[in-house]
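Asker: Need coordinates for the following:
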Amino acid sequence: MIRLHHVPFSRSFRVLWLLEELGLDFEVVPYDIRDGSLRGAFQELSPAGRVPALEIGGQVLFESGAIHEYLCETYSEAGLGRDPGTPQRARYLEALHFAETMAGCIEQLNIQHVFLRDPTQASPTVIKLVTARLAGTLRAMERMLEGQEYLLADGFSAADTMMGFNLFAAPYYVHLDAYPGLMAYRGRISARPAYSRARARDGEQTFYTRDFYPVPASGP
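Answerer: So this is what the prediction gives:
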């Protein structure tokens, strides 16, 4: 049994999507990010109390990047990883882990805009700086995609399931209209059958209450 511990519309969607791309049978165990269920016993699976956590082969893995590398090596016949010594290996690893640079910006903005119990504690200066940094990662991703359909020149890979998910969260903070390459890429990945199956199993997100969160005014 493969069991994915999952919060809808969170980093764990990356693993949910990859499992579908690999065609594996698995169970999804859902959690709510607000109800305290990621504390206590769950921390025996993921010490920081964060999803994803993946039970597989009698062990538990956490950290979505590590899970991606493990799954792609374990099910290498699917061709979603890039083996050492192959031409795209360096770019694959680069894209796989650049996903967390972008996701870190999204996480900080989530905290500032959405998860502070007292909204007055949010810092307009921090929001402005992190929003600019997020926009910078989007520009970098746009350049990575120039002249190709996916993040690697030789086709779709697990780097796309890691990085691609960010493009469904980033638009809450940065409009994607200025990035036509990213818009086209997002359309391609969302049209994949495995993506559609994963989204059907994802569940409804409950933390974004607006379509867009602008940078607040920092002064008069």
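Asker: alpha carbons only for contacts and neighbour counts from here, please
Answerer: Fine.
Asker: if you skip the residues just before and after it, what's nearest to I67?
Answerer: L61 (6.4 Å; Cα to Cα, 6 or more residues apart in numbering).
Asker: can I assume that neighbour sits in a strand?
Answerer: Yes - with DSSP: H, G, I helix; E, B strand; the rest coil as the criterion, L61 is part of a strand.
Asker: what packs against the particular helix or strand that has G104 in it?
Answerer: Secondary-structure assignment from DSSP states H and E places G104 in helix 89-110. If contacts are counted by 3 or more Cα pairs under 8 Å, 6 or more residues apart in numbering; DSSP states H and E, helix 89-110 sits against helix 124-144, helix 158-164, helix 166-169.
Asker: Let's have these in a markdown table, adding distance to R192 and mean neighbour count.
Answerer: As requested, the helices and strands packed on helix 89-110 are exported to a markdown table (distance: least, Cα to Cα, whole Å; neighbours: other Cα atoms under 10 Å):
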| stretch | distance to R192 | mean neighbour count |
| --- | --- | --- |
| helix 124-144 | 20 | 17 |
| helix 158-164 | 11 | 25 |
| helix 166-169 | 15 | 17 |
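Asker: One more, so I can put them side by side:
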Amino acid sequence: MGLTLYHARRTRSLRPLWLMEEMGLKYELKSLAFKMGATGGDEFAQINPLQKVPALIDDGQTLLESIAIMEYLMGRYGPTDLCCTPQDPEYGPYLQWLQAGESHFGMYMSLFIGHRLLLPKEQRNPDIAKWAATNLQSACALLGDRLKHPDSILDRGFSAADISVGYVLFVIDMIGALEEVAPQTVVQYWNALKERPAWKRAISL
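Answerer: The predicted structure follows:
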């Protein structure tokens, strides 16, 4: 049957979509309209009862987490230079920054955009938005200290770790707040990432 990715524009499903474009994989894309808590309607609820994207179907299996899907794709359809093996000297930093897209950034990104923009005005809490922004600033400062190259976290070059973190920078930039929370090294890093042809293809879909 091949790979099928359920995707909604500007959501975390961009991570595996971008990765598949970088890897040159063939896939079927099922585009859904994003709706908080109810993406895809009843039909998609049969695939993911949480009604969140991404969802990847491959060989009868369904995977739901964006970073897990990336690891699955690289493991099953590699080898690829987008990931590190345990023998690679940068294996540790690779794993750290691959997960950082959610662990360092993801929750704070969601709270920040939720309480600044997405939630109904009566549900927004400025104190939560400020707290989330402060934590995003700390995470971006950590990233800025790590960056030694204009377009990659690792010395070996662009990897899935850049896709993981890059998605968060995209969302923050999309609401016009990247320069508010990130140093210029991180802003320039994101500007370089979004020039990649695979990103341009993914964001257009």
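Asker: tell me the angle the helix holding G104 of the first structure makes with helix 124-144.
Answerer: Following axes from the mean of the first three to the mean of the last three Cα atoms, to 10 degrees, one obtains 150 degrees for the angle between helix 89-110 of the first structure and helix 124-144.
Asker: quick one on the thing from earlier: any idea how far the residue nearest to I67 of the first structure is from R143 of the first structure?
Answerer: 32 Å (Cα to Cα, to the nearest Å).
Asker: can you pull out the strands in the first structure?
Answerer: Along the first structure, the segments classed as strands by DSSP state E run 3-6, 27-30, 53-56, 59-62.
Asker: Remind me what the third one packs against, helices and strands.
Answerer: Okay, so that is strand 53-56 of the first structure. Strand 53-56 of the first structure packs on strand 3-6, strand 59-62, going by 3+ Cα pairs under 8 Å, 6+ apart.
Asker: export the ones you listed to CSV and tack on mean neighbour count and distance to I127 of the first structure?
Answerer: What follows is those, written out as CSV (neighbours: other Cα atoms under 10 Å; distance: least, Cα to Cα, whole Å):
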stretch, mean neighbour count, distance to I127 of the first structure
strand 3-6, 22, 27
strand 59-62, 15, 28
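Asker: rewinding a little: distance to T86 of the first structure for the helices and strands packed on helix 89-110 of the first structure - can I get that in CSV?
Answerer: Formatted as CSV, those follow (distance: least, Cα to Cα, whole Å):
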stretch, distance to T86 of the first structure
helix 124-144, 19
helix 158-164, 15
helix 166-169, 26
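Asker: Quick one, which of those helices gets closest to H5 of the first structure.
Answerer: Closest to H5 of the first structure of those is helix 158-164 (Cα to Cα; 16.7 Å).
Asker: just to revisit the earlier point, which residue in the second structure aligns with the residue nearest to I67 of the first structure?
Answerer: Correspondence of L61 of the first structure to the second structure, assessed by TM-score structural alignment: L63.
Asker: Identify the residues contacting whichever residue in the second structure pairs up with D160 of the first structure.
Answerer: Correspondence of D160 of the first structure to the second structure, assessed by TM-score structural alignment: D162. D162 of the second structure is in contact with 97-98, 152-153, counting by Cα atoms under 8 Å, 6 or more residues apart in numbering.
Asker: how about those residues, which pair is most distant?
Answerer: Longest span within the contacts of D162 of the second structure, Cα to Cα: L98 and S152, 12.1 Å.
Asker: count of neighbours near the equivalent of L118 of the second structure over in the first structure?
Answerer: Residue correspondence to the first structure (TM-score structural alignment): L118 of the second structure is matched to F115. Neighbours of F115 of the first structure under the rule other Cα atoms under 10 Å: 17.
Asker: Let me know the distance separating N135 of the second structure from M109 of the second structure.
Answerer: 9 Å.
Asker: now I57 of the second structure
Answerer: 27 Å.
Asker: For the contacts of D162 of the second structure, give me CSV that also has distance to G24 of the second structure and neighbour count.
Answerer: Shown next, in CSV, are the contacts of D162 of the second structure (distance: Cα to Cα, whole Å; neighbours: other Cα atoms under 10 Å):
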residue, distance to G24 of the second structure, neighbour count
W97, 23, 22
L98, 20, 22
S152, 20, 22
I153, 22, 23
